[in-house]
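[1] sequence plus the predicted model coming up.
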Amino acid sequence: MPKFVDQSNYNDRVAVIVSVDSANIYAGDTELFHSLESSLVEALPKEACEWRRSYGRAVKSVFVSASFIPFSKEILPKGGNWQLTHQPVFHIYWTECMDVDVYKMSVRDEIEAWLKTLNQHNIQDWMIVIVETYDLRKSNKLLPRTTVLDKIRSDFASKHADRCLSVINPVRSESRSAESWRGLLTRIRLLVLSAYNRTLLKFEEFIRDQRERRNELGWNFCHYFLLQEELAFVLEMLGVYDEALVQYDELDALFTQFVLNSNVGDTPAWLGTFQVPLEDWPGIVLDCNINQTHRGLIGECRASLLQFRGYLFTRQCTMLQLLSKPWELAQRCLPFLHNCVKELEILEVAAPPGAVACWLFLCSLEVLHTCETFQDGRHVEACSLYTAGLWAYARDKLHELGALCGLLPGCDPSSQQLHTVVGLSAGMGDSREHGSYPTPTDKLKEALSSKEAFKKHYLELAELAMGTYKHIGRIRSARLVGRELAQFYLLLGERNKAAAFLSDSLKTYEEEGWRDLVLKTQLELAECCDKMGDTERFVKLCAVIASASELDMPTRISHFDKMTAALRDLRTDPPLTEPLSDCFSLGEVQVTLGEGGTITKDSPVEVTVNLDSSLPCPIGGCRVDLSLEEVKTNVSTGVPAARPQEAPAERRARRGQASQPPPSSVVNTLAHRINVDDPLRQANNPVLSRLSMVEHLDYQQDKSLSSASMASKNTKQFLRRSDSHGRYRKTSVAARSDFSYCLSAEDIVINPGRNTLANAPVVLSQTTKDGEIEVRILVGCKAREKGLYRLGQLSLRVTSNLEFLSGTLTPRVGFEVTREPPSVTLNMGGKELLAGLEQDMVLTVSSGSQRIEEGACLKLHASRGLLLQIQSSEESLCHEILVPLLQTEPFTTLSMQLRVMAELPPKRDSSVIEHKVMVQCPWLVEDRIIPLHFKPPFMSTCRLHTAQVRKFVQVVVAGLTAQMVELREPELSVMSDLDLPLMSLNPQHGQKQIAGNNMNVSFMWEVDVDAVQDTPPIKTEFSVKYSPINDVTTLSSEQLFTTYKCNFDVQDYKTLFVVRSRVEPMKGSELCRSGTMCHLQLKVTRVNSGSHNSLMYEVLADQTMWAVCGRTAGVISLETVDKQNITLDVMPLIGGYLPLPGIRLSKYIPADHKSPGRGN
């Protein structure tokens, strides 16, 4: 029998041999073949061979193993017989004839008869093997011209030479036969695979033709099912289990389509055979064996729908087991069961009550037990994803049977229900023999036998379903099973276990926000706790239920009354604590600051809190406390110290927020007003984040717009499934903080809706426009010592034994209790401080949080060059003054006018003048220094001008500020012993001389330099009187003028040489013309003696106007003469009045000149 091994899915090249129920037929020399059969059968499966198939199917590497049977006409396939699993696929003729004459006499006729028989049965897969036996004693004999192999090829295989092969007998000559024997094995493998491929192609074509006739009258799906299943058998036999599974899946889909079509159209005659009422409902058996009984019923068209479906699913599961895919087996089971139930409804198959539930239960358990046989860790993990639903489905069906048969707790089965149990047990049939564990049939029969057995099996299935759901992370499904299990325990009277399951379910629903499920579970849990006598838990649940706006008002009021009645009888110490958010919601929280935006020591603290009550009725006699926490700060850094103890849930919430940069001040970290339920605070919620969308345009081939849409760049970020386990956490009851320092109020009535808790001298009530009652309650205290305080928790005590606690208010809201010392400032009121002018300044004293007593004085001491004066005082300006202060209350301000005057030093630049005022305060140990910066109103600069041999000194007074000043009586005097006359060229009367911003005044004096022989530096002093301009429009100034003085040094004030230049036309021309050569006449004259005799001249001409011909520089000597004339050729380039080229004289130092002291 051929055997094939598919290695396409095995990376480690492990071979798994799959037997095939088929045979290869041998003919010819029987004794010869028997001598080689054992070696042939043993050698074939040792090497792999590629199996190449048509229609683009994947190439597979397989091992071929074969068994052989003798040739007979009776075993040859007949026409129309498509049972391929028992048909021979390959024929081999064996002979050891080596003599051509013997071949012609007998062997040729035998081969011809053999091939004729094969052709009559349309068999094309054959092979002829000639076994040669070498005789060593006749090795020298000459080789014949024509061998038997050549004759056979020419007679029978002229077009198929590969089907005739000659090998050396390995039994007689093993060393010489190795190569030929290897070639024979390879050829047999290839031809056997080719034979199977050809046979399968014919069979597939036949199946395809039969499928196309499915709409013809007389076509029967049952017969077609057996036909295509034969192909699946062959593929299974060949080891191609995945392709065999495909055949069964096609049959499954085809049958389903027929059933669906029958629901809207005519029902085929063959489908009516599946509409017979159910008489038995045995479960499926997944033992990899073929159920011949059901297969025979299918062939006879007598199978029921459940029998057909069970058989088909069993075969699919067998293929999956052979493929080692138990997880897919579990994955297919639940949809298969749902599909069967739907088909029973469509075909209107009659069944006894509970029969279908029994069959579904048995099928589920059989698949689950089959999956448990796979112990590999990977298989267990993969199966758990799908077995969880199967466990829950089996539990549901068992519960359905329990309700039908009266086996649920609190029920007694009637005689009719007992008869139902007997009928169901009979329909399940006898269970198969299995000694290791009870079969599903045994379990179901045992579960239906008694209420205790039913309870045992039901709880076992529920626990398995819950455990598997938790293992794969499907907590929601596990909680749903637990909730149904709680109902079962309630029927049993075990309320403690029921409460545990309901509590787990409630926790999950609250974490994930399933509001409808939360309310239903809370109602069930409250009823359970009431029956258990758990008053504390019952009170909490009643409070939450009464606050649920989704419930109807009678239900809420009923539970509110139950809560108040239970609280009257409850005695607890400490009181019960419940999250404030369960029944109340905080709105706006605002701290009212005192005057100046601060709160001082011993002053009242005002806080307004908006509290919304969700309870249906008013609550009287309440006490409200709002804790205060002092923020400890690091003295050296100003950074807040570690936070006080917080609840773990709040710490997790705080840790999840984005880190903020450290504040510059601790006060800036606290707000004075927040809105706790502000929807804008939910901006960090990823569900509410802005999507990143882009425009997507689709165009047709003609470039016209086909459609326009919006697409997201990152769909995975927003379309991912949230994990149902551990992602959501509801904030638990916060730990009670320290309420020793708090805002409090007693005997408060909390009404439904908005309540405003505010700091007020009395308790007031007023009706708003909307008809709601707004209650204002005294919640106040006095500020303690200086420091930073923030609001912590809100405690609302309804009675002495029930307290609602909020979490820590976030963002943090608080206030600062200040103890501010008095401060002193000196300012100009927005104007600039100018030196040299008397100006008004304001001395401001702020009392801070202290009280300044009468008689206190400030002592102001100015730096050198700065004078002070109290404006209201008659004393003159001085360096030190005393300022008396009036009695002032805290946080008041005193202002006094001062007069200041800073000396104006000689200024040649615009730099500021710095002064300091030292203030001695009675409340400070050290003096405070106030720096003042004065700007000069103007500055002065000096410059020497030359006109031939005459010299002029110019002094420019430049204004620097917007303050204009009038200048009078400018004077320039020589401070040295030189008798140097200075003649003023400044006007004595006429227009006012005013300097200001961008306004300069120039003064000029002529210096008579001929009065001195030498040229020593001249030290001069410039003085001018100035007065500020009060009225810009009239330019009127004060009558009081101040003198400004500044010293200047004048050097190099004598002219040594005079240069004269002119341009003359060439001889014969009267005018200078552009483009013609002209003469530039230079004349250098010594006017005063000096040490410079050799001079270098340079002509500096504008190249756009003049072109200098020849050298533009030269050296002249005035050692013996006082005048020198130089003539240069220049050419004007343009017409018009042109400026003459410039001449520059420089002292000439020869190259060989040596410095004094360096030799001769």
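    Structure's in. What do you need?

[2] please make it C-alpha for all contacts and neighbour counts, starting now.
    Will do.

[3] who touches the helix or strand hosting Gly310?
    For Gly310, the host element (DSSP states H and E) is helix 305-322. Contact with helix 305-322 is made by 236, 241-242, 244-245, 248-249, 252, 274-275, 281, 283-288, 290-291, 294-295, 298, 326, 328-329, 336, 340, 344, as judged by C-alpha atoms under 8 Å, 6 or more residues apart in numbering.

[4] name the residues of the helix or strand following it that come out as buried.
    With elements assigned by DSSP H and E, the helix or strand that comes after helix 305-322 is helix 326-347. For helix 326-347, burial by neighbour count (16 or more other C-alpha atoms under 10 Å) applies to 326-334, 336-337, 340, 343-344, 346-347.

[5] from the contact counts, what lies against helix 326-347?
    helix 241-262, helix 305-322, helix 355-372, helix 377-405 (3 or more C-alpha pairs under 8 Å, 6 or more residues apart in numbering; DSSP states H and E).

[6] about what we covered before: buried among the contacts of helix 305-322? Need that as a selection in ChimeraX.
    This is the ChimeraX syntax for the buried subset of these, where burial follows 16+ other C-alpha under 10 Å:
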select :236,241,242,244,245,248,252,274,275,281,283,284,285,286,291,294,295,298,326,328,329,336,340,344
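
[7] and the longest helix belonging to the chain, what does it pack onto?
    In the chain, assigned by DSSP state H, the helix with the most residues is helix 178-212. Using 3+ C-alpha pairs under 8 Å, 6+ apart as the contact test, the elements touching helix 178-212 are strand 48-51, strand 90-95, strand 164-168, helix 221-237.

[8] let's bring in a second model and compare:
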Amino acid sequence: METKPVVTCYGDSSLFSGLQAHINRGLPKEATEWKRSYGRSSKFVCLDASFVPYDEDILPTENDKSLISRPFFHIYWTECDVDNYKQSVREDITEWHTALKSNNIPDWLIVVVVSDESKVKAKLLPRSSVIDRVKSDFCGKQVDRCIVLTEPHKGDQRCMDSWNNFYQRLRQLLLQSFNRHLSKYEENMRSLRERRNEQKWSFSEYFLVQEELAFMFEMLGVYDDSLLQYDELDALFTQFLLNHAAGETVDWLTPFIEPCTKWAGISLSKALNWDKRDLIKMNKASLLEFRNYLFSRQCALLSLLNRPWEIAERAVAYLHNTVQEMKTLEIEMPEGSLACWVFLSCLEVLHTSDKLNNSTEKLNSHSLYTASLWDYARKKLKELGVLCGLMPEVSSNPTSEQLNKVVDLLFGMGINEEEASTTGSPRPIDRLREALSSRQSFQRHYLDLSELAMGTYKHIGRMRSARIIGQDVAEFYMKQESPQKAEGFLLDAMKMYKQEGWDILSDSIAVLLAQCQKKLSNPLKYAKTACYIVCSKNLSHSERCYYLDELIQLSRSDDGNPLCIQTNPAFSVDNIVLNTPVATFQDEMSIELEIFSNLPREVFISQISLGFSHEASEGSQKRSLSRQPSLYGTVDEPVMNFQTIRPQLPSKINVVSATDVKQEKLQSSSIICTNTNELLKRADSIQGSVSDSIYKLNYKLSLTAKDVLIKPGVNLVTVKSQVDSCKRGLYKLGQLCIEMGHLEFIRHNMANNIFVEIVCQQPFFEVSPSAKIGELISGIKQDVELTLNTCSIPVTEGSILSVNTSSGLSAFYNDESDVKISLGAVSVNSSVTMNLQLQHILTKDSAEATLTFESSFLHYPISCHVTFYPPLQFSHKVFSCQERKYIQVEVKGNHETPFSLTKPHLKTVDNNDVDFTYLGHFDKWQFIMTSQYVICGNFEVMLSQDHPLLTLFSLLPTDHLWMKTAYVDYLYTTSI
């Protein structure tokens, strides 16, 4: 409000008119300390005044209780010499002073303006100037009531000093006047408040009295004190309402609780609404109108205090409290009218706060309240949408009754003509009218408000509130038949409730989520959510059974790949008993599982399978270097069926006190943690991403149980399987799969340190020479028997056995050198014999050779070592007879195999001057050699001198075709 304290002026009006502009500029220029009564803190105020002509009729009397409109101070202006003073001015001042005194007004000041010309002309004696006479005639002991204004238009230093003295004197006298009037006014106001329990006491009258005090403080620029007056009125009125609700009725409250016919929202466009104030003055204001006026005045003062961010903060409590008051007092209002009032008020406050706030920091810190207002407006708009048939789930258009209700609600909002003429952003009433005009418009406005509320909550980190709004938006989208938009909001709300331990709320959201996912025709997501609902202990038994039937229905449908979901929370494995921790092939393995079912009733499970993954045996592959988790100093090697214990972080912090004393003075005091090395251990910074995909793995070793009836609670299930074609070694417990038709419950990584061991004796091969030969002989092609002993590994029909040989050895099967043998089915611990032919190159000494066997039923190639022996043994002797030299070579068979030998021959290797003469007939020399016979060949040596000889003896076999062209050589050295 633009009011100023009233100051009357009397005397030389033309003189004051010439000085008024200067006074209006200079008076509020400097702040003055206002020392207040009753021990209140002093304030610095900038005083201004509204100067009006003096009139005796406007002088307040003792019974005048007004504060703002009354004149607070009176000034008499004169510029005269002594003669004029004696002739007319003195009498005029006397009349003016007498009128003030008769009305008991002590707040006055006489201003004598003095110029140079008047001073020169007068040449007065000392103590005979006009100012002296005025002080003598009127001031008495109050010498401060008269002041001289010297040369006001000159502008020199003397003039400036004179003006400053005048301003200081006027400010001090004005403050004294304010104190006197305020003290008296507050005393009257307190006495009026103390009579509040009297029968004829009226709150409206008291409200106007204290509000005038607030006007006074606002006029003086003390806005916080002015706001305090309204806060006190608010608290007093609220207390009266509470007392009335408790049964203490008062007569003056009757107009406030009469049926409400208008529900216009708060209007903050004007600082003071005189129309509403007049209604309060006439005791015709309704509760909503009074509350609107009171809050608008508080908002205006908050704006003057540069605290516009508090408007939204106060508005939240104001709106909720007022709504509660309306319900408590049972004030009759048309259905939906209170929601209209809340909606309009919220938007008006939000618009004003946004317009006045220019501090980003303050705006962010009070965004909580703006978010609450957006949310409150959203809720009330939804309430109106339900009432007026504008929600999306309604199939038909609004009825005529609902349309009439919209018209009545819009009529009760009223129209502010002054606001209607302004241009700019749409007013709250315009937005509400548009929202109620059609279903599409309503839905658009509702979603806009929801987005604004959620965005503001997220901006300030209030994710819980944002998720709750998202839940309402999801329900709205579900009614709008847009489940794809609702799913994300429901998931966020469900996760939030679950994380914070609100299981009942989380489960209720899960039901909505299941309905949404069913409409989306997503069987996998629907199965997961339905499984969660089925296992909930917070939902009714009938609801859980309904969704269990839905799961069973999904399990019977075959639309392609099976639906894979986690076993938790439907099933949990509480205990695992290894009946056969060690097994071999063809043994039956069995494991007993203790499965706990959270389902509401028994279900039929088609199959339960437990898979094992093969662990590489120690030393089978070189371990690559990798970074180990920094929390542990050793490598975590798995130990079969043993749960490793990892060190845990300490549960408490150990601290001790420490002080630093220097020169017998305490310098510092602190606390020290003694186990920082444990608390500050760096967690492993390399963490693999965890995939949440569920899929069934294929295991070579899998134990199963078919056609199992699972009941609620504990179930003992034995899974078993015969160890068949799998590698030997350790097998780690891997995946559990519980199949219910087309639905599979899967749990990965059942236990990290549960192993079973498969013991396997590998097949081996035996190579046996034929009974005719007895031993393997080098140099000849001979038949052998190859025997395969299967041991623990069976041979399947059609398996191909490949035979590879080492260097110098050849193998033949059916006269084919590339040996590929097709095998029939052979059971475990059985044998099968095959015929092969082997041929090793002719050697002087025994030779080792290797046969390598490969096949699909073998885990790795198997080698078999064979030894080949030479067919003959050779020795020699040297004889001398006088000068003649003879060499005798003996030939002996190594085995019973007979050999036909002919053409013995002896020659030197490195000396061509030596001749050998065979002492016999070549054509008659033919022997059949066995191990029972020894034959000799004698040769005479023809040489010129004795020296060592390197000789070569050779024979030609005649009974083995493949050896007819190959000589059997015997290389030896002898001295002659």
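    Structure's in. What do you need? Not measured: the values here are computed from a predicted model.

[9] which non-adjacent residue is nearest the aligned residue in structure 1 for Arg70 of structure 2?
    Counting by TM-score structural alignment, Arg70 of structure 2 corresponds to Gln87 in structure 1. Excluding its sequence neighbours, the residue lying closest to Gln87 of structure 1 (C-alpha to C-alpha, 6 or more residues apart in numbering) is Ser22, at 5.8 Å.

[10] the one you found maps to what in structure 2?
    Aligning on TM-score structural alignment places Ser22 of structure 1 opposite Pro5 in structure 2.

[11] and its match, how far from Leu220 of structure 2?
    According to C-alpha to C-alpha, to the nearest Å, Pro5 of structure 2 and Leu220 of structure 2 sit 8 Å apart.

[12] in three-state terms, label Asp287 of structure 1 for me.
    coil (DSSP: H, G, I helix; E, B strand; the rest coil).

[13] how close does it sit to Thr387 of structure 1?
    Note on Asp287 of structure 1: its distance to Thr387 of structure 1, by C-alpha to C-alpha, is 19 Å.

[14] double-check that the residue nearest to Gln87 of structure 1 belongs to a helix.
    No. Assessed with three-state DSSP, Ser22 of structure 1 is coil; it does not lie in a helix.

[15] what about it, neighbour count?
    By other C-alpha atoms under 10 Å, 22 other residues sit near Ser22 of structure 1.

[16] does it touch Phe90 like I think?
    No. With contact defined as C-alpha atoms under 8 Å, Ser22 of structure 1 does not reach Phe90; the gap is 9.7 Å.

[17] common neighbours of the two, please.
    Overlap between the contact sets of Ser22 of structure 1 and Phe90, as judged by C-alpha under 8 Å, 6+ apart, is nil.

[18] picking up where we left off before, could I get the helices and strands packed on helix 178-212 of structure 1 in a markdown table, plus columns for distance to Lys601 of structure 1?
    Converted to a markdown table, these look like this (distance: least, C-alpha to C-alpha, whole Å):
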| stretch | distance to Lys601 of structure 1 |
| --- | --- |
| strand 48-51 | 97 |
| strand 90-95 | 111 |
| strand 164-168 | 117 |
| helix 221-237 | 94 |
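
[19] what's the closest of these to Ala671 of structure 1?
    Checking those against Ala671 of structure 1 by C-alpha to C-alpha gives helix 221-237 as the closest, at 77.0 Å.

[20] how big's the offset between the closest one and structure 2?
    Once fitted to structure 2, helix 221-237 of structure 1 is off its aligned match by 1.4 Å on average (mean C-alpha distance after the TM-score superposition for structure 1).

[21] what residues in structure 2 pair up with that helix?
    Counting by TM-score structural alignment, helix 221-237 of structure 1 corresponds to residues 203-219.

[22] got a list of contacts for that stretch?
    If you take C-alpha under 8 Å, 6+ apart as the criterion, stretch 203-219 of structure 2 is touched by 1-5, 66-68, 182, 185-186, 189, 192-193, 196, 223, 225-227, 229-230, 233, 237, 252, 280-281, 283.

[23] mind listing what's buried in that stretch?
    Across stretch 203-219 of structure 2, burial judged by 16+ other C-alpha under 10 Å covers 203-207, 209-219.

[24] swap in stretch 511-527 of structure 2?
    511-519, 523-527.

[25] tell me the residues of structure 1 aligned with it.
    Aligned using TM-score structural alignment, stretch 511-527 of structure 2 spans residues 523-539 in structure 1.

[26] before we move on, what about stretch 330-342 of structure 2?
    Stretch 330-342 of structure 2 corresponds to residues 348-360 of structure 1 when matched by TM-score structural alignment.

[27] repeat for stretch 466-483 of structure 2
    Against structure 1, stretch 466-483 of structure 2 falls on residues 478-495 (TM-score structural alignment).

[28] contacts only, for Leu84 of structure 1.
    Contacts for Leu84 of structure 1 were tallied using C-alpha under 8 Å, 6+ apart; they are 22, 230-231, 234.

[29] switch the cut-off to 10 Å
    Residues near Leu84 of structure 1 by C-alpha atoms under 10 Å, 6 or more residues apart in numbering: 21-22, 77, 196, 199-200, 203, 230-231, 233-234.

[30] just tell me what Ile881 of structure 1 corresponds to in structure 2.
    Aligned partner of Ile881 of structure 1 by TM-score structural alignment: none.

[31] what sits closest to Ile881 of structure 1 if chain neighbours are left out?
    Nearest residue to Ile881 of structure 1 in three dimensions, chain neighbours excluded: Leu860, at 5.4 Å (C-alpha to C-alpha, 6+ apart).

[32] pretty sure the one you found sits against Val883.
    Yes. Leu860 of structure 1 is in contact with Val883 according to C-alpha atoms under 10 Å; the separation is 7.6 Å.

[33] any common contacting residues for these two?
    In terms of C-alpha under 10 Å, 6+ apart, Leu860 of structure 1 and Val883 are both contacted by the residues Gln869.

[34] between the two, which one's more packed in?
    Each of Leu860 of structure 1 and Val883 has its neighbours counted (other C-alpha under 10 Å); Leu860 has more, 21 against 14.

[35] sticking with the aligned residue in structure 1 for Asp549 of structure 2, tell me its helix or strand.
    Alignment note: Asp549 of structure 2 maps to Asp561 in structure 1; criterion TM-score structural alignment. Per DSSP H and E: Asp561 of structure 1 is located in helix 553-569.

[36] for that helix, give me the average deviation versus structure 2.
    Following superposition, helix 553-569 of structure 1 is found to deviate from structure 2 by 2.3 Å on average (mean C-alpha distance after the TM-score superposition for structure 1).

[37] mind listing what's buried along that helix?
    By neighbour count on 16+ other C-alpha under 10 Å, the buried set for helix 553-569 of structure 1 is 556-557, 559-560, 562-564, 566-567.
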